[in-house]
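In: Okay, predicted coordinates and the sequence, questions at the end:
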Amino acid sequence: MDFLSYQSVPAILKENAQRYAKRTAVSFKKQGVFLSLTFEEFYERVLLLARGLLKVGVKRGDPVCIFSENRLGWAISDFGIQSAGGIPVPIYATNTGKQAAYIINHCEAKIVFVSTKAQYEKLLEVRDEIPGVELVISYERFMGDRSFPVYTQYQLSEVGTLLSVEDTGQIEAIIEQITQDDLITIIYTSGTTGVPKGVMLTQYNVMSNAQIGLHHLGVLGDKETFLSFLPLSHVLERTAGYYATLLSGQHVAFAEDVKKVMENMVEVQPTWMVSVPRLFEKIYSRVHEGAHQLSPLRRSIFHRALKVGREYATKKYVNGQADSLLALQYRLFDRLVFRKIRDRFGGRLRGFICGGAPLDRTINEFMWAIGLPVYNGYGLTETSPALTLSNRDYIRFDSVGKALAQTELKLAEDGELLVKGPQVMQGYFKSKDKTVETFADGWLKTGDIARIDEEGFVYIVDRKKEIIVTAGGKNIAPQPIENELKLDKYISQAIVFGDRKPYLVALLTTNLERVIDWSREQDLDYLDIYELIKSTKVRHLFSERIAALNKGLPPYATIKDFALIPREFTIEGGELTPTLKLKRKEIYEKYKDMVDDMYLKKGNGLVFQTTSRDGEKK
């Protein structure tokens, strides 16, 4: 299907409502059971909402905010707003009231959709700061404050009142007026540094990126099921896992919650998912933890299978070589080991699309070895998002693939990746200065340091602003070191510091299950986890693990000291963005005393720190 033969995303949905009328479009969980809507039913719900929005005065070009996690209501709101001529402006469900107020005021939205009472209460707390909001619409029914009334999406849609021919004609006339140059959305960056900027993307930006990306991937069947769990507020999930899926007549199932993704994978049995590296890190860890519990014989079979799987994946997909004996061995281990692993994730997965951050080579190779291919890609909110993507015909486990069709890439003198293409944004909303700063002679500056090999494979080194320059003048990319640290079975997350300092230090979150298992083997006595990770033996364990990593690094890039944190970095804790990227500035501020103390001790490896239950240094 040629998306660009249509003028807009709503126009394609209208066509699909006829072409795939009885095919399942979306699934969602309600009262413990997954329910679904066909394309025909979904389109009707979109038209009903568009009718309601027109009645309350939404006009062409009006911004309307969506403050919600992924769910059916989000999708209906998105298409309904567009079909009424408005511009959907998403707000991350994890944002605070003040963060939401900034976006609402900056885009001048008069209407805000919320998912739950909790989101509504965030707005209620900042009611005086959002005087322009005239209407709040919720996906769930609850009592609002008299001073700030709230209505349900069902009420606004007047679900009990059938669409008349006039209603449908009015809305579809508006859909026909939407052009490829019209804005499909304004997405505010998640704000790892500074104030969020509103990225203006057009219908053409997103439709072209979805179409070119699907063609580049080239492995989708006629009926696929995508499980959606990354925030639809982020352009990666929205374009790759949502628009591309629905526009091509496929099925999107919304996960209940990020924490229930593994459970939902078994229930939904998806064929495809879009994810960030954190999911694959967890799969890698979970599989290895399971292998650790096996009998010596079965553990030996697992490691032998993995060795054969890695060799098979490298020969077949990276080198393009056929090896019949190796293929026979792989099929045997696939029946004995890998198929059982895949069954734990639904059993039908054909592949993942990965973005948001570079995926570690070891983990990517592991995923391909067990028969769960990960197609690594790279992009930005400002590029709708994809710029590069892997393909089954050309894979490098440490690369983000090759440039998409019609996408031009080049490197600046300092190694920053510069891009041009149909997916590049129109600019930042109400911020001409920031827009000008982001372009150089028509090329978008990505802010990422990269390298491109002779075959066209792109490798992302790190964020330009996150490159560490030590006191000795050495430039060090922290992300590859952090990825190596996270591969250790006792380490869950890692962040490296050292900018303008004489050496590198690291904050490590512990894999508590593994550490507790190890403590039992060592017969350690402790009252709680905080006392456990303060023990000299645990300190020595981690010192040994860091020392082993350091052997593979040049002296100036070795970790000279570390501190342990007994809990993971989280979105709620303010350490991660909604797309699970580390907030380096916030983490440093939160654990500043711990980091600074490691330098006061001059990196002698004797420092040991942990945190208390409330996050204070101990």
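Out: Happy to help now that I have it. Numbering: from 1, shown residues only.
In: CA atoms for contacts and neighbours, from now on please.
Out: Will do.
In: got the contact list for the closest residue to Gly456 other than its chain neighbours?
Out: The shortest distance from Gly456 to any residue other than its chain neighbours is 5.8 Å, reached at Lys402 (CA to CA, 6 or more residues apart in numbering). The contact partners of Lys402, by CA atoms under 8 Å, 6 or more residues apart in numbering, come to 388-390, 456-458.
In: The structure to be compared is supplied as follows:
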Amino acid sequence: MRDFAFAPPARPSVTGGLADTVFETAARNPALPLLARRQGTSGTASWQEVTAVEVRDAVVDLAKGLIASGISPGARVAVMARTRYEWTVLSLALWTVGAEVVPIHPTSSRDQVEWMLRDSGCVGVAVEDEQSVMTVGSVCAGLPRLRHVWQLDAGALEQLVERGEFIPITTVDSLRRIVMPDSTAVVAYTSGTSGHPMGCALSHRSLASPCDTLLQGWGHTAAQAGEQAAVLAFLPFSHVYGLMIQGLCLRGGLLMGHEPDLSEESLASALLSFRPTYFYAVPSVFEKLYKTFLRTAQQSGRGPLFERAAETARDFAAANERQRLGRGSGPGLDLRLQHALYERTIYRRLRGALGGRVIRATSGGSPLSRELSLFYEGIGIYVHDGYGLTETAGGITMQPLGREKSGTVGQALPGTDIRVAEDGEILVHGPSVFQGYVNDEAATRAALRGGWLATGDLGHLDHEGYLTITGRKKDIIVTSGGNSVAPAPLEQRLRMHPLVHQAVIVGDNRPCVGALITLDPDYLAHWRAALTLQGDTPNREAREENALREEIGRAVAAANSAVSRAESIRVFRLLPDQFDQSNGLLTPSMKLRRDAIVQHYAQEIEAMYQSRSRVPRQPTAEEVLGWDDADNMFR
């Protein structure tokens, strides 16, 4: 094991601003489709392609309107909308005139919106609908710099285009050419220790560098040879992960479609009609897909067949991994024959759920389990577990081609250096590191130490330079007995059970580790329907509850098998409600708000530990699994 990883220095040089790439592509290949706009409803959806020259012209027309509205270089404009075509065109127009984009998630609270608009000093904000207009309107009195509120659904962009008709194109070109790589392009807000989000200033170079490096080394893997790569953008552009995907598509000439609706039905329909070649998501999406595959198979009476196929896929991928890493001979004849059989009968159908053309994928935002990574590789879709954060403008590691290692996030990108401090914190140095926190020099000095970014993440590097993420430094739980526990691995293993939707490990200053668990509603309904119980309704409900306790107990036992007894989950409680953005327990990037969850469920946590303290000294099987009569999710 080693505590540093210095990557090869070679990397593409960045010149100019982010908008330049559209102008360059339009000049070089004007007919190349760059964007795709969804037409019709989800059931009859089709996609209208927008060529590079059409995108450029739309950007120029909109840039003229921004200039006519007084948007000058260095001005900050917020975009508070879902992932849609207008988001991309507007951001390109803002960068063309040298303005800075402030992404705000459309579900942000009134207080969050007010803070971000005031802290960044925005002069304008583009919102999506009337509800967002009302949110911004309710805080305008405290925002003296805010002069413009544009509503996308009310034709604001068309009005801007009309307003700028008299502006000569030479003015647009002049402003675009003075945008330098180190000019600030985005102020992206991330959670801060003070309770207020902190604005990360990201330059054009910061955002472009990892995109160009990835495209140079890995861009050809996003589609079959001779085929234009296509990506369906659906995660929010208000998060740096989404911004990075947008940058990759625009700078690499990948066709990008937009899907603003994150409902399961709309996303499934968009995937089937758009048919991407590359898929990106967060771990919860990959977990949900797997559970949907399993549930569908069980409902059709083919559950055991799917489970055998899934096990074969993992075994096949693991054998291939051993071979490419020089640690084995690869799949044997029997395994190859089994895999070939399931490829004809199952795997191709699973790939069909993503449109049938996806060959590789990326998971980001939090760790993806090795088991899931191997499963997807085994069915023909290699999923790279990416690593990056807002302060690094997105990804800073990647799997070396032909040497991919599941369970890690790969090696440092060329030009990026990674070290692991004595306390396990990951430190990063490279061109994508941010410029600092807006209006917070103290926080900037704390994060940037001699040019190295202290990420706050914990991990380790193996002897080949592969990085493994073990959790967040601030999330480490210390029990009253002094045991330090990283919650992420336990939560990840709990979510592998199809009934478990979300899990949060607790236990700070408590005698043992506990877990708050929510259930997957779709799989729970299927599980209930498949449960065979006889008798009258009251007794049947009690037996059903006991069966559910036992099933979740098995999930806890499986998670505990990977850790020491001191780190194992000894108590847990099922919660009737999900963690989501509406109750403030989930971030827009689908991450758990741990402090908010602990505060929200303080009574349940206290009751969970109090009930444990009343159990006799000699533990029963139910105590080991964390259950007693007080643990009743239905009361």
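Out: Perfect, thanks for sending it. Computed from a predicted structure; not experimentally measured.
In: one step back: give me the distance between the alignment partner in structure 2 of the residue nearest to Gly456 of structure 1 and Thr397 of structure 2.
Out: Per TM-score structural alignment, the equivalent position to Lys402 of structure 1 in structure 2 is Gln411. In this structure, Gln411 of structure 2 and Thr397 of structure 2 are 5 Å apart, going by CA to CA, to the nearest Å.
In: Kindly report the same for Ala562 of structure 2.
Out: 26 Å.
In: More neighbours: those two, which one.
Out: Each of Ala562 of structure 2 and Thr397 has its neighbours counted (other CA atoms under 10 Å); Thr397 has more, 26 against 13.
In: Surely the more buried one touches Leu413?
Out: Yes: checked against CA atoms under 8 Å, the pair Thr397 of structure 2 and Leu413 is within contact range at 5.0 Å.
In: Burial check on Leu272 of structure 2, number of neighbours?
Out: The burial count assigned to Leu272 of structure 2 is 16, neighbours taken as other CA under 10 Å.
In: Quick check: the residue lying closest to it once chain neighbours are set aside vs Ala230 of structure 2, distance?
Out: Nearest non-adjacent residue to Leu272 of structure 2, counting by CA to CA, 6+ apart: Gly355, 4.3 Å away. The span separating Gly355 of structure 2 from Ala230 of structure 2 equals 11 Å under the rule CA to CA.
In: Repeat that for Gly507 of structure 2.
Out: Taking CA to CA as the criterion, Gly507 of structure 2 is separated from Ala230 of structure 2 by 44 Å.
In: between those two, which one's more packed in?
Out: The neighbour count for Gly507 of structure 2 versus Ala230, taken as other CA under 10 Å, is higher for Ala230 (26 against 23).
In: which residues in the stretch 251-400 of structure 1 form helices?
Out: Counting by DSSP state H, counting those that start in this stretch, one finds helices in the stretch 251-400 of structure 1 at the ranges 261-268, 277-292, 296-313, 324-333, 339-343, 361-369.
In: Which of those helices has the highest mean neighbour count?
Out: helix 361-369 (a mean of 21; mean count of other CA atoms under 10 Å).
In: In structure 2, which residue range corresponds to that helix?
Out: Using TM-score structural alignment, the partner range for helix 361-369 of structure 1 is residues 370-378.
In: Just give me the mean distance for the matching stretch relative to structure 1.
Out: For stretch 370-378 of structure 2, the mean distance from the matching residues in structure 1 following superposition reads 1.1 Å, by mean CA distance after the TM-score superposition for structure 1.
In: what about that stretch, distance to the chain center?
Out: Per CA atoms, centre = their mean, to the nearest Å, the displacement of stretch 370-378 of structure 2 from the mean C-alpha position of its chain is 18 Å.
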